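Colleague: this one's sequence-less:
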């Protein structure tokens, strides 16, 4: 029930619509309840007085009441659907906003397909519940209560016979509801898993085809689809077992009413018209009775979906903006990592006692093997994660004391895995600065050496790049990402392997353009190219989460150790290859 109450909480902002829906419902119900009474009174009037003209007036009244009821029913149906759509809208927005505010640590553990399933299929299940159960269930309860009241006032004994089966159906409904909730929860989990498989296989379709794994992916998808079908069949079996019992009870009660009511008519304690009323009211109860199973199914499905949705809404982000956080304005770019340690969940430390001071405008190169902690360090600066020990300071202020928006506005990062949206090149460059002018966008593109290429395309900056920038090469996407970061004009710049996807000549062009900009920015570069490393003011060599060496290129070469090993195995061969390529171009 707690989950259902939370779902109903999304109706609070729409109290007026809820009130209007219930007014329409009550009006429709009262008019519906009046019809059998009118028919019964008409029959008794004709039988008692023999005046058949009364049937004309009764028929006209029935038609009139039905037309008025149709108006109420229209508004009730429309408002029901409107409320369900508004609830779905509110839940989807709440989920999306919450997911956008969750930290990297949360998303590291989530499956995209599961999140997509909850935002679509689970929300739709709740929408159906609100539309067909919340208001409609109140209508059915009101109808049953109204019928029971009229029956009791007419003949209490026959009313008890008529209504005796309802408690049995309610008890059985509660039992079936508990069983359905468990099965529906499993079904929704299978739906999420199926969505995950579909999302991964389509996103990685090139890999699937390159390794000829279409059959494998097909079997994986088919297996999970089969599991989902099995869960739905379990639901069908539970529902199917309920319907025959409901039909039997209803038929049995109809027979009892005819038998008992007929005896009452013969005894003179009940008029023929009143017996007709009872039969019509019993027929009126048939729809609510048959709807009980459907409502239980909707409620069980909504509870299962609500449980999955509230798992997201109740999730707490490890990175939160504290009350009273201050804005980071007009910074110089002085960065200090003070005895910083970090671990992912309960895993061993990824960073251990990292201490380094970076002056404004300095360029810091981070080197080390995969998993040594290079990317983790730069992810701590904009608070994608929070340190588990020590402090990260910018201009003397702990980043945990700053507003996230002002912090991230001052820290620009070019990710190693460049993500471009399905939009125009201009929109992708201006993604972080939506009010940027065309001149500013072109300036950023020129600095990243992308302008000439863009102008050579048929639609220039309005060229559509496709999903994830599929129409651009790796180097072109890299330069669009650099332009996107530069347009924000951050005081701290992070280049996460930012030129690893371009050739030597293009890298040289980009580096030339960036050198002037780096003079006024504190820059962290995760790079494997000697051209970038040699020009750094400070090189940090990481090994197993610790700073193994620090200094300039010349200082570290003189020291020997891990840096010299990286230089001999990786950097020096690159330098020789670059020199050979340059000599070849000069000769040609």
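Modeller: It's in. Worth saying up front: this structure is predicted, and the values here are computed from it rather than measured.
Colleague: C-alpha from now on. contacts and neighbour counts both.
Modeller: Noted.
Colleague: before we move on, which element is residue 371 in?
Modeller: Counting by DSSP states H and E, no helix or strand carries residue 371.
Colleague: residue contacts, it?
Modeller: Residues near residue 371 by CA atoms under 8 Å, 6 or more residues apart in numbering: 350, 544.
Colleague: kindly report the same for residue 282.
Modeller: With CA under 8 Å, 6+ apart, residue 282 has these contacts: 162, 254.
Colleague: is it true that it lies in a strand?
Modeller: No: looking at residue 282 with DSSP: H, G, I helix; E, B strand; the rest coil, it is helix, so not inside a strand.
Colleague: look up how far residue 105 lies from it.
Modeller: Using CA to CA, to the nearest Å, residue 282 is found at 59 Å from residue 105.
Colleague: can you check residue 518 too?
Modeller: To residue 105, residue 518 is 30 Å away according to CA to CA.
Colleague: try residue 408
Modeller: Residue 408 is 17 Å from residue 105, where distance means CA to CA.
Colleague: repeat that for residue 266.
Modeller: Distance from residue 266 to residue 105, counting by CA to CA: 78 Å.
Colleague: which one's more surrounded, the two?
Modeller: Of the pair residue 266 and residue 105, residue 105 is the one with more neighbours under other CA atoms under 10 Å, namely 16 against 11.
Colleague: please give the element, helix or strand, for that one.
Modeller: Assigned by DSSP H and E, residue 105 falls in helix 104-108.
Colleague: residues of that helix that come out buried?
Modeller: For helix 104-108, burial by neighbour count (16 or more other CA atoms under 10 Å) applies to 105, 106.
Colleague: quick one: contacts of that helix?
Modeller: Residues outside helix 104-108 that contact it (CA under 8 Å, 6+ apart) are 317, 318, 344, 384, 385.
Colleague: equivalent analysis for stretch 421-431, please.
Modeller: For stretch 421-431, contacts defined as CA under 8 Å, 6+ apart pick out 420, 434, 436, 441, 444-445, 461-469, 480-481, 483-485, 487.
Colleague: if we go to 6 Å?
Modeller: With contacts defined as CA atoms under 6 Å, 6 or more residues apart in numbering, stretch 421-431 is touched by 461, 462, 463, 464, 465, 466, 467, 468, 483, 484.
Colleague: this is the comparison structure:
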């Protein structure tokens, strides 16, 4: 139950993080925190309840009987206990950093596995098998060496702690034997005391294991807290009301990553039903610009307005419910075509799903499949081509009939004729929907009502599309991009 609730809590925190969180974290690390780290915390809690409490009670009972037999015997016990506590603290200190590195390396291993499983075509196409095997071996070797250090350390302390108990028991025998000679003390009490000390060897060994588990869990909890303590997306505000004002206005917007300025005092207005294309060189910040509209990023300065009201006054669901986004990197979920198109808020009818597929010009392909919309597409849509994935993503974006539709260079795998047909369908079927297209292709730029170019962090209008495209290509060649 503990692991179940913790896993749900961590996943909930992840889903509430700002978009930049997922840009700064690797999927392998996030996976290891949701699996291995949670299991480490669960194991510690279980062992704490099942072993720590009985062990503590056994130690207290042993001390009581030693005190009853002979107060001097209990002094030997009190001498050895602080030594055991000191050794335990020293053991914790020495293994702490190593447990953290073990968990970090486990995340790297997950990342390596995921990269190679999902990128098999690239690995094999470029004969990278041996190189990837070496990279994975290096990672697993680091992981193994850290674990080996913990194992050696554990062996040392797990032997040293019982040794101290044995020394204390030997001291009791020597003292008891001397007392027998001097005062003829009962031999039975001496034997009982020695047996009690011998009984303590097992609880002390348990304490050693608990120390290992506690440090393992501590490293895991630290990594989990790095997720839960990161700032969440702010989700306060009112509902958006439709009015005659332009759907989107950006005024004096600036955004930077570190010392690099990406957007510099940008202003932009998108009218109702307007089709605007934005172009620019590679890395000019086009994706960042449209990422501010669903509030994936917090701006350094400036304001964004939706239907005449500031974004800050609306909840994130209210904003994102009215925006249809087709990202540059299309995500196809394992499941059916129906589930992929209908993904998101709202339950859609078969008619709405089929209508969205027609707008995206993927309906004919789906109808040719034996299971049609119930066809399983496989993990990451492995059974689909790049163009088919993009058109399914377009259907997913248009099904809610959003007020603003954003294409982030998301028709690159679709031929020019189909791309033009999709844009025409959107204009005909989604009247009143404003469209922003990030594109370097002539089709999208020529179809647009306006074309803007993002350059050096600023937007400017483009009058000659063909000339601008040639300029972008020439700039990319001179910079070695293409």
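Modeller: Looks like it came in fine. What you are looking at is a predicted structure, and each value in this text was computed from that prediction instead of being measured.
Colleague: one step back: filter the contacts of stretch 421-431 of structure 1 to the buried ones?
Modeller: The neighbour-count test (16+ other CA under 10 Å) applied to the contacts of stretch 421-431 of structure 1 identifies 461, 463, 464, 465, 483, 484 as buried.
Colleague: which one in structure 2 is aligned with the fourth one?
Modeller: I take that to be residue 465 of structure 1. Alignment note (TM-score structural alignment): residue 465 of structure 1 maps to residue 377 of structure 2.
Colleague: what does the fifth one give?
Modeller: With TM-score structural alignment as the matching criterion, the partner of residue 483 of structure 1 in structure 2 is residue 395.
Colleague: what strand or helix carries its match?
Modeller: Here residue 395 of structure 2 is covered by helix 386-398, with elements defined by DSSP H and E.
Colleague: what's the average distance of that helix to structure 1?
Modeller: When structure 1 is overlaid, helix 386-398 of structure 2 sits 1.0 Å from its aligned residues on average, using mean CA distance after the TM-score superposition for structure 1.
Colleague: contacts for that helix next, please.
Modeller: With CA under 6 Å, 6+ apart as the criterion, helix 386-398 of structure 2 contacts 324, 325, 326, 341, 356, 357, 360, 413, 414.
Colleague: can you pull out the strands in the stretch 1-150 of structure 2?
Modeller: For the stretch 1-150 of structure 2, applying DSSP state E, counting those that start in this stretch gives no strands.
Colleague: identify the single longest helix in structure 2, thanks.
Modeller: helix 129-183 (DSSP state H).
Colleague: please name every helix or strand in contact with it.
Modeller: Counting contacts by 3 or more CA pairs under 6 Å, 6 or more residues apart in numbering; DSSP states H and E, helix 129-183 of structure 2 packs against helix 71-118, helix 187-199.
Colleague: could I get these as JSON lines with distance to residue 62 of structure 2?
Modeller: Formatted as JSON lines, these follow (distance: least, CA to CA, whole Å):
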{"stretch": "helix 71-118", "distance to residue 62 of structure 2": "9"}
{"stretch": "helix 187-199", "distance to residue 62 of structure 2": "6"}
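Colleague: name the SS class of residue 263 of structure 2, please.
Modeller: Counting by three-state DSSP, the backbone at residue 263 of structure 2 sits in strand.
Colleague: the corresponding residue of structure 1 for it - how many residues pack around it?
Modeller: Matched across to structure 1, residue 263 of structure 2 falls on residue 351, judged by TM-score structural alignment. For residue 351 of structure 1, the count of nearby residues is 26 (other CA under 10 Å).
Colleague: leaving out the residues flanking it, which one is nearest to residue 351 of structure 1?
Modeller: What sits nearest to residue 351 of structure 1 in space, not counting adjacent residues and going by CA to CA, 6 or more residues apart in numbering, is residue 545, at 4.1 Å.
Colleague: so who does that neighbour touch?
Modeller: By CA under 6 Å, 6+ apart, the residues touching residue 545 of structure 1 are 350, 351, 352, 372, 373.
Colleague: what do we get in structure 2 for it?
Modeller: Match for residue 545 of structure 1 (TM-score structural alignment): residue 457.
Colleague: greatest separation within the contacts of residue 545 of structure 1: which pair is it?
Modeller: Spatial extent of these (CA to CA) is set by the pair 352 and 372 at 10.6 Å.
Colleague: residue contacts, residue 373 of structure 1?
Modeller: Contacts of residue 373 of structure 1 by CA under 6 Å, 6+ apart are residue 545.
Colleague: what does it align to in structure 2?
Modeller: Per TM-score structural alignment, residue 373 of structure 1 is aligned with residue 285.
Colleague: residue boundaries of the strands in the stretch 251-400 of structure 1?
Modeller: Under the criterion DSSP E, counting those that start in this stretch, the stretch 251-400 of structure 1 carries strands at the ranges 335-343, 349-358, 363-368, 389-394, 397-398.
Colleague: need the winner for burial among those.
Modeller: Mean neighbour counts were compared across those using mean count of other CA atoms under 10 Å; the top stretch is strand 363-368, at a mean of 25.
Colleague: and that one, what does it pack onto?
Modeller: Contacting strand 363-368 of structure 1 under the criterion 3+ CA pairs under 6 Å, 6+ apart are the following elements: strand 522-526, strand 538-543.
Colleague: residues making contact with that strand?
Modeller: With contacts defined as CA under 6 Å, 6+ apart, strand 363-368 of structure 1 is touched by 523, 524, 525, 526, 533, 536, 537, 538, 539, 540, 541, 542.
Colleague: ok, now stretch 527-539 of structure 1?
Modeller: By CA under 6 Å, 6+ apart, the surrounding residues in contact with stretch 527-539 of structure 1 are 362, 363, 364, 365, 497, 550, 551, 552, 553, 571.
Colleague: hang on, the earlier thing: restricted to buried residues, select the contacts of helix 386-398 of structure 2 in PyMOL.
Modeller: PyMOL command restricting those to the buried ones, with burial defined by 16+ other CA under 10 Å:
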select buried, resi 324+325+326+341+356+357+360+414
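Colleague: show me what contacts residue 296 of structure 1?
Modeller: So residue 296 of structure 1 contacts residue 177 (CA under 6 Å, 6+ apart).
Colleague: follow-up on the earlier one: dump the contacts of helix 386-398 of structure 2 to a markdown table, plus secondary structure.
Modeller: Converted to a markdown table, the contacts of helix 386-398 of structure 2 look like this (three-state DSSP):
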| residue | secondary structure |
| --- | --- |
| 324 | strand |
| 325 | strand |
| 326 | strand |
| 341 | helix |
| 356 | helix |
| 357 | helix |
| 360 | coil |
| 413 | coil |
| 414 | coil |
